[in-house]
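>>> Got a sequence here, can you model it:
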Amino acid sequence: MRLLHTSDWHLGRGLHREDLLPAQAAFLDHLVTTVRTERVDAVLVAGDVYDRAIPGLGAVELFDRVLHRLAALAVPVVLISGNHDSARRLGIAARLIEQAGVHLRTDVARCDEPVLLPDGDGPVAVYGLPYLEPALTAAELGAARVGHAAVLGAAMDRVRADLATRPPGTRSVVLAHAFVVGGEPSDSERDITVGGVPSVPAPVFAGVDYVALGHLHGCQTITERLRYSGSPLAYSFSEAEHRKTMWLVDLGPGGEIDARRIDCPVPRRLHRLRGTLAGLLADPSLERHTEDWLQVTLTDTARPDRAMEQLRGRFPHTLQLAFEPEGVVGDGLPSYGSRTRGRSDAEIALGFVRHVRGTDPDPAERELLQRATEAAGAAARGEV
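Presented below is the predicted three-dimensional model:
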């Protein structure tokens, strides 16, 4: 059986105010094309379909459109809710749309109710474990304690118990949305820490042939049978070096796994630049980045005037700008109170400018700040 494993679409999400809906639409077009050309038997979506609990209309329309297209190809789809999704909203009419071959698993009570996919080598039981918020699901699952490992362990106990009732040779697949030990996070996943322990050990998923994981945005292999597809698009500059893909998984008659990566469309490359403003604007080797989405860190000792405007003159897709002046030494004082204690208003104002820019105010600025703080003080005392 050939499975296409994807996750973390985050429909409706942007990148530093850049609208990604067109790029997300292009990815879904690519997904449908892949299903058709690779003769995929079933699509697995391991959570975070949407970026937020109440998605925008554009995101909902994209989701609706891709489900219709996959249903028209008569390819079953199994989806679970992730920690960004509203399980209740995503699961509306779940049993009704199952008639079209779209199987939504957003209800904890259905985690041991498999989607049975027929195959020439025998049936494949696909179990969907929605994101399990420990505080909300531990009691329902009968978990021994409140924690990610405990609730996933209890859910997997139910899966294994159901699997034991199936005919011998039934192969098994689990979809789950979790942080598994050994996975590499990025900056764009929402923290799911509970009690300081966000991760679960891989052996929690023992006893099944393939685990289609979601939550981490980098495509990665935990074990041969446990894989993250990663997100189809980069949602932070920490993902600049990611190769965005889906997993095409061939599940053999005895549960053998043969997996290869299918590249996703790249709307624009992401890149990080660092240096002085003058250097970045003049460096001819950076011409190859003029069409990239950029995160720029300026190292000028003083903040340049109209820095973003100048950068976008050469790099029109600069999205994020930061300042880290080189050679600037802090005052060594640990707190705001320590830095201001015993100082006049004018000294505090001058110190603030020094802290922000990395350099002292020039004489004209010092005089202006001195007059302004004196006037403010006089007004506060009722002298004017």
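
>>> CA atoms for contacts and neighbours, from now on please.
Noted.

>>> Roughly how far does Thr301 sit from Thr318?
Separation of Thr301 from Thr318 (Cα to Cα, to the nearest Å): 21 Å.

>>> what do you get for Gly275?
In terms of Cα to Cα, Gly275 sits 14 Å off from Thr318.

>>> Distance of the residue with the largest distance to the centre of the chain relative to Ile348?
The centre of the chain is farthest from one residue, Glu383, which by Cα atoms, centre = their mean lies 56.4 Å away. According to Cα to Cα, Glu383 stands 22 Å off from Ile348.

>>> what's the answer for Ser7, then?
Distance, Ser7 to Ile348, using Cα to Cα: 51 Å.

>>> One more sequence to fold, the one below, so I can look at both together:
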Amino acid sequence: MRILHTSDWHIGRSFHGNSTLDALSTVLGALVRQVRDNDVDVVIVAGDVFDSAVPAAACYTLLSDVLGAIADAGASVVVTSGNHDSAARLGFTSALLREGIHVVTDPLSVGTPVTFTDEHGPVHVYGIPFLEPGMVRHHWPEAELRTHAQTLDHAMGLVRADLGTRGGRSVAVAHCFAAGVSATPLLERDIQQGGLDIVPLSVFDGPDYVALGHIHGRQQLAPHIRYAGAPVHYSFSEGDKPRGSWLVEMDAAGVASVDWLELPVPRRLVTLRGRLDDLLTAAEYDAHVDDWVCAVLTDDTPQLEPMRKLRARFPYAAKIELSPAKRHAGDAVTYAERVAGAETDQELIARFLAHVRAGRGPSERERELIDDVISASRVSELSA
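Prediction:
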């Protein structure tokens, strides 16, 4: 049996204000071709199908089109909900889908597999929807479920108990931070309010393969425990991470092989560093005019309308970061600390200018202008 492991589609997520629906549609179309070309029997989507609990109508259309295309390619599908999804809305969608597409969102379904059969017998796929402890502990009052780790441990206990009765090969599907993973800063939101709740790898003992979601980069925590990552890039910080899915081959004994299948990148992400004038004129940047661009500007002072100028050369410039080449001893001082000791309006303005211009305060001519403006303001106040 051949199983394709994917996750974290995040249908509906924007990229610096730009829709990703067209790019995601292109990539998921390539995934459908992988299903057909590799004679895949089952596709697993390990959570975060949508990016929000209330997706737009176009998001539902894309999901139903892709799942239908996977079914037309000859594969069944098992989808679980993630922390971004609304389990209720995703579960409602399942009632409208065709046979062979299984959407697992009900906590009470944990421990009950979707079973597929090949020439070697059954393969049990145990989908575990995202389980928020505070939302599900009433289902299992006998268990202490304060953290996501405890909740997943309880869920996997139900899986192992059922598997002990059924026998055969098995796959578990979960959406979590597992021990040893490296998250993408500011992108993968904590799955527990108040901090990072790490699930030990020992929680996943038992199944032949564990298909995980939530981390946007491909990772292998053990030969049989893996993250597939997101199919498209949703952040410049993950621009160097490959996009794809895991093709898992099951034989009579369990997992025979796991291979990585690359997915196309509709538009590359690059980070360009330099002075604004150099980025706008240097020939070395010609190769990036069709890429998503994050520009790290090293100019000593803020530039006028930098995004407008960048987009004249790089139509897909999406982000600007400021990193002045010149540093001074006060760089670590906050703005509030810098201006707190100002005794006059002139000094306050001078400290402000030093803060925004990498330590360079007003010139003599600027000081004269500042004095004139402040004097004129005081005259106006006295005349009012």
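
>>> Superposed, what's their TM-score?
Once superposed, the chains reach a TM-score of 0.92 (TM-score structural alignment, normalised by the length of the first structure), with 380 aligned residues with a Cα RMSD of 2.2 Å.

>>> for the aligned partner of Ser76 of the second structure in the first structure, what are its contacts?
Alignment note (TM-score structural alignment): Ser76 of the second structure maps to Pro76 of the first structure. Going by Cα atoms under 8 Å, 6 or more residues apart in numbering, Pro76 of the first structure touches 41-43, 70, 101-103.

>>> Kindly reformat the residues you listed as TSV containing secondary structure and distance to Val204 of the first structure.
Listed next are the contacts of Pro76 of the first structure as TSV, based on DSSP: H, G, I helix; E, B strand; the rest coil; distance: Cα to Cα, whole Å:
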residue	secondary structure	distance to Val204 of the first structure
Asp41	coil	27
Ala42	strand	24
Val43	strand	24
Leu70	helix	32
Gly101	coil	29
Val102	strand	27
His103	strand	24
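
>>> will you turn those residues into TSV that also has distance to Val208 of the first structure and neighbour count?
Listed next are the contacts of Pro76 of the first structure as TSV, based on distance: Cα to Cα, whole Å; neighbours: other Cα atoms under 10 Å:
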residue	distance to Val208 of the first structure	neighbour count
Asp41	19	19
Ala42	17	19
Val43	18	22
Leu70	26	22
Gly101	23	19
Val102	22	22
His103	20	22
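
>>> Closest to Arg357 of the first structure out of those residues?
Closest approach between the contacts of Pro76 of the first structure and Arg357 of the first structure, by Cα to Cα: Val43, at 52.2 Å.

>>> in the stretch 201-350 of the first structure, which spans are strands?
For the stretch 201-350 of the first structure, the strands defined by DSSP state E, counting those that start in this stretch cover 210-214, 220-223, 226-228, 245-251, 257-263, 270-275, 293-298, 318-323.

>>> Of those, flag the one that's most buried.
A comparison of the strands of the stretch 201-350 of the first structure by mean neighbour count, using mean count of other Cα atoms under 10 Å, puts strand 210-214 on top with a mean of 27.

>>> quick one: that one aligns where in the second structure?
With TM-score structural alignment as the criterion, strand 210-214 of the first structure aligns to 209-213.

>>> With the first structure overlaid, how far apart is the matching stretch on average?
On superposition with the first structure, the mean distance recorded for stretch 209-213 of the second structure (mean Cα distance after the TM-score superposition for the first structure) is 0.5 Å.

>>> outside of that stretch, which residues touch it?
With Cα under 8 Å, 6+ apart as the test, stretch 209-213 of the second structure has contacts from 5-8, 44, 46-48, 82, 170-176, 204, 224-229, 255.

>>> rerun that using 7 Å as the cut-off
Here stretch 209-213 of the second structure makes contact (Cα atoms under 7 Å, 6 or more residues apart in numbering) with 5, 7-8, 46-47, 170-176, 224-227, 229, 255.

>>> Could you look up the SS state of the aligned partner of Val171 of the second structure in the first structure?
If you follow Val171 of the second structure across to the first structure using TM-score structural alignment, you land on Val173. Secondary structure, DSSP: H, G, I helix; E, B strand; the rest coil: Val173 of the first structure is strand.

>>> Count the residues that sit near Val173 of the first structure.
By other Cα atoms under 10 Å, 23 other residues sit near Val173 of the first structure.

>>> Go ahead and confirm it touches Tyr127.
Yes: under the criterion of Cα atoms under 7 Å, Val173 of the first structure makes contact with Tyr127 at 6.2 Å.

>>> Can you give me the end-to-end span of stretch 127-143 of the second structure?
Per Cα to Cα, the first residue of stretch 127-143 of the second structure is 20 Å away from its last.

>>> separation between Thr112 of the second structure and Thr165 of the second structure?
Per Cα to Cα, Thr112 of the second structure is found 11 Å from Thr165 of the second structure.

>>> For the two, indicate the residue with more neighbours.
The neighbour comparison of Thr112 of the second structure against Thr165 (other Cα under 10 Å) goes to Thr112, with 16 against 8.

>>> ok, how many other residues are close to the closest residue to Asp41 of the second structure other than its chain neighbours?
Nearest non-adjacent residue to Asp41 of the second structure, counting by Cα to Cα, 6 or more residues apart in numbering: Ala75, 4.6 Å away. Neighbour count of Ala75 of the second structure, defined by other Cα under 10 Å: 23.

>>> OK, contacts around Ala75 of the second structure?
40-43.
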